[in-house]
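**Q** predicted model and sequence below, questions to follow.
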Amino acid sequence: MLDRYGRPETRRRYSKGEFVDLWETATRRTMTRAERETLARGCVGVTMLRLGLSECAPPTNLAFGDPGTHRAIATAEAVLALGEVANVRVRNFRACVAEATEEDLRARLEHGLEQARATARDIWTGIPKERIKRMRDARFAAKLEGDRRTFARVSEYVLGLSDILATEPSDARCFLRSVAADPDLSLLRGLDRNLPAGCPRDWETVIFAKRFWSGQEHIRDEDGNFVRNAAGLRRTRSSETPDATGFVPDPMTGQVDMSGDFLRGKPGHTNFDYGFYDLRSDSWWHANHREFDNAQPMYVYQSSAERFFTGRPDFDRSVMCIGFVNRSVDRDDLDPAAGGSGVGWVRR
């Protein structure tokens, strides 16, 4: 990305209203109420809007990671996670103490704050400072390199899929037969799921990313049975430590089984983060959080790859996914001067 003077730029920030204006200018229509509500969901809403979704979360049947950097991230996270969770607990207690007006409640919170501080102190003093720095640096570098490699791999898959779509298959079955005949694409699992309706000649691929926490599990009782909620669904929870054996990329294809993702975040941290890749501007679009109120405004970000790939310590897993969109469904064929479909209408 370049700024107005042609200099490299790593991030631009837009208010929700500014993003809506950009979107409406590019699509030459008014954003519907349902689309505004989708956008208000934050990072996931921005990606859902690009995929033409309003209810279901972005599909992760075609999710990929980097086998080569997986171990380095898991090793660093095993050292740092407990301390980072403890730090958040201290900050939360401190905020509650500052807001407490009742004397008894304030006293209880101050006691909890001291206990939280003691726990955090014990965790961090047990790790040499040099090792903490080394693990933070290693995690940062591994996340950046892992996302670079994953993006390169996924881009190759997308190129192969786009070549097949360019032949204008007559229907989904014809498209899938061509996929099955490709030596690389035929190795991918679940490619037949979540395909859009309509003719494949109207389809296009979208690359999007998801960051999340690996420490997720089903809750079981003393006998090992699943604990269920009132609706009969299995209850889940997050742990303070990562799961090094979860969401491991396939060594050959890089594909990741996301069936164990229950949307549970690292305790005290953000549950997940989404963003999608815009080919025209070679940038990633994401958001800070969902819409709350004027005190916590939602912002949409346009970031360079380097800025987006570094992520945050909230997450120890990052996957890049392939989605399909039917351009003919509630989308207009914009001419090149207008920027084309998607959100590549801003300056590059």
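**A** Structure's in. What do you need? Numbering: from 1, shown residues only.
**Q** going forward, measure contacts between C-alpha atoms and count neighbours the same way
**A** Noted.
**Q** can you give me the helices in the chain?
**A** According to DSSP state H, the chain carries its helices in the segments 16-27, 33-39, 43-51, 67-99, 103-125, 129-166, 172-180, 305-309.
**Q** using JSON lines, lay out those together with mean neighbour count and distance to residue 220.
**A** Below are those laid out as JSON lines (neighbours: other Cα atoms under 10 Å; distance: least, Cα to Cα, whole Å):
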{"stretch": "helix 16-27", "mean neighbour count": "17", "distance to residue 220": "41"}
{"stretch": "helix 33-39", "mean neighbour count": "17", "distance to residue 220": "34"}
{"stretch": "helix 43-51", "mean neighbour count": "24", "distance to residue 220": "30"}
{"stretch": "helix 67-99", "mean neighbour count": "18", "distance to residue 220": "23"}
{"stretch": "helix 103-125", "mean neighbour count": "15", "distance to residue 220": "27"}
{"stretch": "helix 129-166", "mean neighbour count": "17", "distance to residue 220": "32"}
{"stretch": "helix 172-180", "mean neighbour count": "16", "distance to residue 220": "40"}
{"stretch": "helix 305-309", "mean neighbour count": "18", "distance to residue 220": "35"}
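**Q** so which of those comes closest to residue 260?
**A** Comparing these against residue 260 with Cα to Cα, the closest turns out to be helix 67-99 (16.8 Å).
**Q** got the angle for the closest one vs helix 129-166?
**A** Interaxial angle, helix 67-99 versus helix 129-166 (axes from the mean of the first three to the mean of the last three Cα atoms, to 10 degrees): 120 degrees.
**Q** tell me what angle helix 67-99 forms with helix 103-125.
**A** Interaxial angle, helix 67-99 versus helix 103-125 (the same axes, to 10 degrees): 150 degrees.
**Q** coming back round to it: between the helices of the chain, which gets nearest to residue 315?
**A** helix 67-99 (9.2 Å).
**Q** for the helices of the chain, which one sits closest to residue 273?
**A** helix 43-51 (6.1 Å).
**Q** re the thing from before, tabulate the helices of the chain (CSV), appending distance to residue 204.
**A** As requested, the helices of the chain are exported to CSV (distance: least, Cα to Cα, whole Å):
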stretch, distance to residue 204
helix 16-27, 17
helix 33-39, 20
helix 43-51, 10
helix 67-99, 27
helix 103-125, 48
helix 129-166, 7
helix 172-180, 13
helix 305-309, 21
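**Q** one more structure, for comparison:
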Amino acid sequence: MAPRLRHLLPAAICTALLSASALPATADPAGPGFPDERTFAEVYGLSPADVEAGNATSLGQRAPHVRVVPPAEPVVEPDPEPEAETDEDGNTVTALSVTDYIRHWQWDRNAQKQMDDVQRDALSNGCVGLTILNSHAPYRMPPGTLAFAEYDKDRAERGEQRYLKHNPDEAEQANAYGAKMGFSRSGGFARARDVRLALNEALEQSRTIDEYRTHVKADETLKGVKNLDSALVNSSHWTPQGMNPSKLRAVIFSKRFWSEQDLDATKEQRELGEADAFLPDPETGQVDMRKDRNKARPGMINFDFGFYGAQTGSKGRWIHANHANLANRPMKIYKSNFSNFTRYLGDFDRQVFAIAFVPKDSANLVDEE
């Protein structure tokens, strides 16, 4: 039986309480060359009950009144964002309250429109709510049909051997650890950016779905990529009666998750993870997310979403949150640099960078930070 690993893509609410500082403290790694393997709960100060409640909320198992929709805010020029915090490893983050985020979001829109009831309801769901809000698809889970990653077998082998050097009697764990280390987060992001730019060129030149199909078929960057047609047609913004592809743009979001998603997995299997799960296609980098069930590694958070903020002029930062907006625990929203958002945590052994389609006039969309 193949060894197992950790966490995955569509469903609900990141859960965490931040300490006084917006940036988590850095812990010593497990050994020479090992990344920080603390858990989401340890980094953000969550109790076991917090983790259990958060995962239940994200899977729709708690009463809806526990989640609080923030009130409407006037469209006024917001106060400047607080200074970003940076730790010794170069991880940078800016923390915002829900009120501040709503006011900045409204002010930065092209038309400076007020965030409506449906949008604030989506936002209140936490990290996944931020991605839903910024992809302008209320009550639609972020799609996993165009998800990408980069995997290097040689890098995985080196990770496995490094683990065995420190833990010679843990072959299965070493294999799982090596699989996790085989993923390049920066490489996966780079592949998603290439796909996004190619899709935006195709969209810009297309006035009909047939023109879009012709352009994506001719683009070498998109060769072999599946779901290019269905991802557009099945997006919440597609209306066959008169939809013009040039009115849409491709944007990037990310999901971190645990690899063992088999509903019949034992606790031991789920703890170890599945080394062969959710590996990208070696030619296209595309990851098949159809077996994603939002299952968590035992005792840990089930997933974490982030929206790539450069697409809305947010200086290349990733927008994410600590948990849903709760009555006794207002959510915090973070704008992190790449290294802070993608930092290694024990909850997750997979991260994909995925594409969604949004209306071009819905935000100040840009191609590069």
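**A** Noted; the coordinates are in hand. All values derive from a computational prediction rather than experimental measurement.
**Q** tm score of chain vs chain?
**A** The TM-score (TM-score structural alignment, normalised by the length of the first structure) is 0.67; 264 aligned residues with a Cα RMSD of 3.6 Å.
**Q** picking up where we left off before, for residue 243 of the first structure, which of the helices of the first structure is the nearest?
**A** Nearest to residue 243 of the first structure among these is helix 67-99 (7.9 Å), distances taken as Cα to Cα.
**Q** and the closest one, what does it pack onto?
**A** Using 3 or more Cα pairs under 8 Å, 6 or more residues apart in numbering; DSSP states H and E, the elements in contact with helix 67-99 of the first structure are helix 103-125, helix 129-166.
**Q** related to what we said a few turns ago, for the helices of the first structure, which one sits closest to residue 240 of the first structure?
**A** Closest among these, using Cα to Cα: helix 67-99, at 6.1 Å.
**Q** show me the one of the helices and strands packed on helix 67-99 of the first structure that comes nearest residue 21 of the first structure.
**A** helix 129-166 (29.3 Å).
**Q** format the helices and strands packed on helix 67-99 of the first structure as CSV; extra columns: distance to residue 249 of the first structure.
**A** Below are those laid out as CSV (distance: least, Cα to Cα, whole Å):
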stretch, distance to residue 249 of the first structure
helix 103-125, 30
helix 129-166, 10
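**Q** what's the matching range in the second structure for stretch 104-118 of the first structure?
**A** Aligning stretch 104-118 of the first structure against the second structure (TM-score structural alignment) gives no matching residues.
**Q** what does that stretch rub up against?
**A** Outside stretch 104-118 of the first structure, the residues that touch it by Cα atoms under 8 Å, 6 or more residues apart in numbering are 86-87, 89-90, 93-94, 96-97, 100.
**Q** how about residue 178 of the first structure: what's its closest non-neighbour residue?
**A** Leaving aside its chain neighbours, residue 178 of the first structure sits nearest to residue 164 (6.8 Å; criterion: Cα to Cα, 6 or more residues apart in numbering).
**Q** and the one you found, what's its match in the second structure?
**A** Matched to the second structure by TM-score structural alignment, residue 164 of the first structure sits across from residue 202.
**Q** in contact with that match, which residues?
**A** By Cα under 8 Å, 6+ apart, the contact list for residue 202 of the second structure reads 212, 215-216.
**Q** please apply the same query to residue 217 of the first structure.
**A** 236-239, 260, 262.
**Q** 7 Å - rerun?
**A** Taking Cα atoms under 7 Å, 6 or more residues apart in numbering, we find residue 217 of the first structure in contact with 236-238.
**Q** same question, residue 204 of the second structure
**A** Counting by Cα under 7 Å, 6+ apart, residue 204 of the second structure makes contact with residue 246.
**Q** how close does it get to residue 249 of the second structure?
**A** 8 Å (Cα to Cα, to the nearest Å).
**Q** residue 83 of the second structure too?
**A** Distance of residue 83 of the second structure to residue 249 of the second structure, computed by Cα to Cα: 31 Å.
**Q** between these two, tell me which one has more neighbours.
**A** residue 249 (26 against 9; other Cα atoms under 10 Å).
**Q** leaving out the residues flanking it, which one is nearest to the most centrally placed residue in the first structure?
**A** For the first structure, residue 210 is the residue whose C-alpha lies nearest the centre (Cα atoms, centre = their mean; 2.2 Å). Spatial nearest neighbour of residue 210 of the first structure, excluding adjacent residues (Cα to Cα, 6+ apart): residue 274 at 4.6 Å.
**Q** so what does that neighbour match up with in the second structure?
**A** Matched to the second structure by TM-score structural alignment, residue 274 of the first structure sits across from residue 305.
**Q** and for that match, the neighbour number?
**A** With other Cα under 10 Å as criterion, residue 305 of the second structure counts 32.
**Q** OK, contacts around it?
**A** Counting by Cα under 7 Å, 6+ apart, residue 305 of the second structure makes contact with 127-128, 254-256, 320.
**Q** which of the residues you listed lies closest to residue 138 of the second structure?
**A** The closest of the contacts of residue 305 of the second structure to residue 138 of the second structure turns out to be residue 128 (Cα to Cα; 10.8 Å).
**Q** let me see the contact set for residue 306 of the first structure.
**A** Taking Cα under 7 Å, 6+ apart as the definition, residue 306 of the first structure has no contacts.
**Q** and it, what pairs with it in the second structure?
**A** Here residue 306 of the first structure is matched to residue 339 in the second structure, going by TM-score structural alignment.
**Q** what does residue 263 of the first structure give?
**A** Using TM-score structural alignment, residue 263 of the first structure lines up with residue 294 in the second structure.
**Q** verify the stated contact: that match with residue 302.
**A** Yes. Here residue 294 of the second structure reaches residue 302: they are 6.0 Å apart, a contact under Cα atoms under 7 Å.
**Q** ok, those two, which is more surrounded?
**A** Using other Cα under 10 Å as the criterion, residue 294 of the second structure and residue 302 rank with residue 302 on top: 33 against 23.
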